[in-house]
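Enquirer: sequence-free structure coming up:
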């Protein structure tokens, strides 16, 4: 079969219009850079990614300026590697997968992937980037049991087997699996990708295979690492932005670690993207991320203390933000939230209490709880009626959307809910009208929250009133994210409220892992996800028919060859979720406020999501520029 080269077609050209090699452009130097750096023609690849901003409806920007933004925790500095969204492959605004750091990809039979890096591409320290960096990752990091004791991650397995890996030349590598691997390319485009490349020239000094033993021992002692492997893992920090010495390919990089409250990210002078006027991106010199109390960020945003803010802002902040626009000269854009539901109530199907477990797995019980919620009231009271009441599922923007997925078992019907609970056998009630469970305990559900969103608590107050009509008592319990996950791990969590399905706008070629019990971090079925992730050494084996079928479908997706096959799989998985009400979604289509102050090229209409989306990333933050 002839190789199909992924160059993206017309949609790719619209998003990343290629104007030919850099030699055809009049490349312009970036003002303010260190004069000791090589000229721009030597800093960018011989064929950089040239962006036609006018084709995207944007304007050619100007270099310079500092963009201030607020974060709620020190570790959120890692978001710079999300928002920058430089990926081997990335999604454009039409949700098409296109080459980015890569010059191109050849795909054969869905199982042979030949990756072509850009000739002349360099890391942020000026060292060449290419095949050796991908080889180092595959052979010396992910295939090394001391660095990766869990073995190859799922996206590098096809039908349970790893790939044959080859270096073809300095800029070309090939991964070959025996079976199709539809996870591979989409994984590379995630907000938190696996980074299947590493700066080999930097990390080799900490690897026992390449480094000097005395130097490794001395460095390990400095960071209190027991051996070379934990030392290497500390230094190998592609996502979290903690190691300021680690070279990067992102548009902005962290240069010092002097403060945990104010982070200054500076431009990468060797970045691979260039605009059609010959200016190297990014336009903005520095991104300044300042830590603030998350509860104060909306007020600080209204006071004009940030140039670009969406993090820690919610729909409930829109009214206040709108009031401050004229006084502090900013715009509150309302982007489309990509979550399947603004929030979902999650029954824990692997809760360890046997009475609760039996109840949570009874489809009639979940249907009754869903039917007992007045979503129209929630939408009106909490979201001014602007959202869409319904299940936690794909949104209308997704080609996989069907109206039934949103509405099934999601109408408000107290009589039907009560009849279902009676049918289960929950007919006895206490003096307060609360139903009694099979062991005589009152049907009192503690719904735990992460404590990060007041709207969740407001929603639970309204739902508590609804559920009282069907003889169910709801108590809300604010906690912390880490505590919530720990209680899911121990099996003590009965029910929680969380954000809805992360990717509400999928295409069939995107992984349906949100719908299957394959992630231990899931509050819906931690034990099953842990069993899958640990290859059977942890958690619990699947023992519930709907989850078993979801797993079968997910496994079928992993070896599917065509988009048509994958679409059928997605549709059945979505149908199971609609039929079973595995997650009790509430309201979708809620807008995300994005405050913009003195920044140009930020779209007023955008997608705000994690995967796909990377918050600002899908809209290419490196193309934003400051308005002087």
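Expert: Happy to help now that I have it. Note that the coordinates shown come from a computational prediction; the quantities given were computed from them, not determined experimentally.
Enquirer: CA atoms for contacts and neighbours, from now on please.
Expert: Noted.
Enquirer: Show residues contacting stretch 523-543.
Expert: Residues from elsewhere that reach stretch 523-543, judged by CA atoms under 8 Å, 6 or more residues apart in numbering: 150, 346-350, 485, 488-489, 496, 517-522, 548, 583.
Enquirer: what does the lengthiest helix in the chain rub up against?
Expert: Secondary structure of the chain per DSSP state H: the longest helix is helix 563-580. Residues outside helix 563-580 that contact it (CA under 8 Å, 6+ apart): 363, 366-367, 391, 393, 400, 404-406, 408-409, 508-509, 512, 515, 546, 550, 553-554, 556-557, 560, 583.
Enquirer: another structure for you, compare them:
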């Protein structure tokens, strides 16, 4: 339903969008009188007549509404760092909290763009030793404490532990905090320290890393700023630029962002939509121009380097075989190679995901694994949610 904003469009979904326009502060979905499902007693679903969506600027606004008790149920955007505050206000504002398992390999991930347009930066970002330096300059334990109250697991592997593709020996490969190793790796890459203490390119020209993000506030932005400080500590001039999602997302997909930020969800069954495993399409911000090339079968975008082309070839083999054992072998090889090459640089993952539920809102599962790819909470069949009337 997320894309069906046309209020005139017929739908087989439980609710129909009946009120929405660009720039509005809300969206309204109304019960579909022709919905095809009934409950076990023959009563037509859905139970809820209207769903009112607040359209807000950022996660800070989401959390403000939830803490005030103004949301019937909310999972996405609810910050674990504010969990103690939620618990303090729960009784007064008539809600309770759930903690769901989240299939995020990392809740905050950095995407050095290996197809970035500037040739000097492209060569640098394609250097695995440089990416390793970025990774080993991060203190993931501190990031975990600040962003997830210490409840996540510092890690670099691109899947969660419950995935069939999980491999324990690489769970946190190149993830140890070692600032001296990071500096020595930059020396090996050939980035001398300039007179001002910042690293330069080999020819002495200035070097500045630019991290872009749609996180404009909250604990995730705190984590990004912290990583920028870690990179500055090894001599890399680093700038953080924040912007709204409607500006950020097109820039990232158009290959305009040097280092993008997001999470790495799809951690249980990543081959369903492998955008974090290799350049699959324009959403693969580790190299969106290469992803466009793969998506268009070479008609658009740019041809990838050898390392990323190998991952594409492995995925083509994965799709071509019907042997489940061979599929598993190939998928695990993709995960292993992309993790060890740090194509995405992760911080910590598998933190519990908080959920706010009003006490009169029912049929929300307490035990659930949340993931974008399954459209959480869509697998609960929200047509069965109901609101107790006073």
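Expert: Alright, I've got the coordinates. In this text, all values refer to a predicted model and were calculated from it rather than measured experimentally.
Enquirer: care to give me the TM-score?
Expert: The TM-score (TM-score structural alignment, normalised by the length of the second structure) is 0.91; 386 aligned residues with a CA RMSD of 2.2 Å.
Enquirer: Over which residues of the second structure does the longest helix of the first structure lie when aligned?
Expert: Mapping helix 563-580 of the first structure onto the second structure (TM-score structural alignment) gives residues 324-341.
Enquirer: Any of the contacts of stretch 523-543 of the first structure buried? List them.
Expert: Neighbour-count burial (16 or more other CA atoms under 10 Å) applied to the contacts of stretch 523-543 of the first structure gives 346-350, 485, 488-489, 496, 517-522, 583.
Enquirer: coming back round to it: among the contacts of helix 563-580 of the first structure, which lie within helices?
Expert: Short answer: the contacts of helix 563-580 of the first structure in helices (DSSP H) are 363, 366-367, 404-406, 546, 550, 553-554, 556-557.
Enquirer: Out of these, grab the one that's most surrounded.
Expert: residue 557 (28 neighbours; other CA atoms under 10 Å).
Enquirer: distance of the closest residue to that one other than its chain neighbours from residue 560 of the first structure?
Expert: Using CA to CA, 6 or more residues apart in numbering and skipping the chain neighbours, the partner closest in space to residue 557 of the first structure is residue 566 (5.8 Å). Residue 566 of the first structure sits at a distance of 6 Å from residue 560 of the first structure (criterion: CA to CA, to the nearest Å).
Enquirer: For the two, indicate the residue with more neighbours.
Expert: Taking neighbours as other CA under 10 Å, residue 566 of the first structure and residue 560 compare with residue 566 leading, 24 against 20.
Enquirer: and residue 217 of the second structure, how many residues sit next to it?
Expert: Residue 217 of the second structure has 13 nearby residues by other CA under 10 Å.
Enquirer: list the contacts for it?
Expert: Taking CA under 8 Å, 6+ apart, one finds 58-60 in contact with residue 217 of the second structure.
Enquirer: Closest to residue 107 of the second structure out of those residues?
Expert: residue 59 (14.5 Å; CA to CA).
Enquirer: Nearest spatial neighbour of that closest one, chain-adjacent residues omitted?
Expert: Per CA to CA, 6+ apart, closest to residue 59 of the second structure is residue 77, 5.3 Å.
Enquirer: Which residue in the first structure aligns with residue 137 of the second structure?
Expert: Under TM-score structural alignment, residue 137 of the second structure pairs with residue 372 in the first structure.
Enquirer: Quick check: its match vs residue 411 of the first structure, distance?
Expert: Taking CA to CA as the criterion, residue 372 of the first structure is separated from residue 411 of the first structure by 8 Å.
Enquirer: One more: residue 299 of the first structure?
Expert: Counting by CA to CA, the gap from residue 299 of the first structure to residue 411 of the first structure is 37 Å.
Enquirer: and what of residue 257 of the first structure?
Expert: 53 Å.
Enquirer: just so I have it, where are all the strands in the stretch 201-350 of the first structure?
Expert: Here the stretch 201-350 of the first structure has its strands, by DSSP state E, counting those that start in this stretch, at 252-254, 262-267, 273-275, 286-291, 308-309, 331-337, 344-347.
Enquirer: Take those strands and write them to CSV, including distance to residue 462 of the first structure.
Expert: Shown next, in CSV, are the strands of the stretch 201-350 of the first structure (distance: least, CA to CA, whole Å):
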stretch, distance to residue 462 of the first structure
strand 252-254, 44
strand 262-267, 39
strand 273-275, 49
strand 286-291, 33
strand 308-309, 29
strand 331-337, 23
strand 344-347, 13
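Enquirer: Out of those strands, which gets nearest to residue 106 of the first structure?
Expert: When these are ranked by proximity to residue 106 of the first structure (CA to CA), strand 273-275 comes first, at 21.4 Å.
Enquirer: Which part of the second structure matches that closest one?
Expert: With TM-score structural alignment as the criterion, strand 273-275 of the first structure aligns to 37-39.
Enquirer: and what of stretch 187-206 of the first structure?
Expert: The aligned range for stretch 187-206 of the first structure is empty, by TM-score structural alignment.
Enquirer: Same check on stretch 350-359 of the first structure?
Expert: Going by TM-score structural alignment: stretch 350-359 of the first structure matches residues 115-124.
Enquirer: For the residue nearest the centre of the second structure, which residues are in contact?
Expert: With distances taken as CA atoms, centre = their mean, the residue of the second structure nearest its centroid is residue 263 (2.1 Å). By CA under 8 Å, 6+ apart, the contact set of residue 263 of the second structure is 104-109.
Enquirer: What does residue 315 of the first structure correspond to in the second structure?
Expert: Aligned partner of residue 315 of the first structure by TM-score structural alignment: residue 80.
Enquirer: In this model residue 152 seems to touch its match, though I could be wrong.
Expert: No - using CA atoms under 8 Å, residue 80 of the second structure makes no contact with residue 152, being 10.1 Å away.
Enquirer: which neighbours do these two share?
Expert: Common neighbours of residue 80 of the second structure and residue 152 (CA under 8 Å, 6+ apart) are residue 352.
Enquirer: what residue of the first structure matches up with residue 361 of the second structure?
Expert: In the first structure, residue 361 of the second structure lands on residue 599 (TM-score structural alignment).
Enquirer: Its match - nearest residue in space that isn't next to it in sequence?
Expert: Closest to residue 599 of the first structure by CA to CA, 6+ apart is residue 626, at 4.6 Å.
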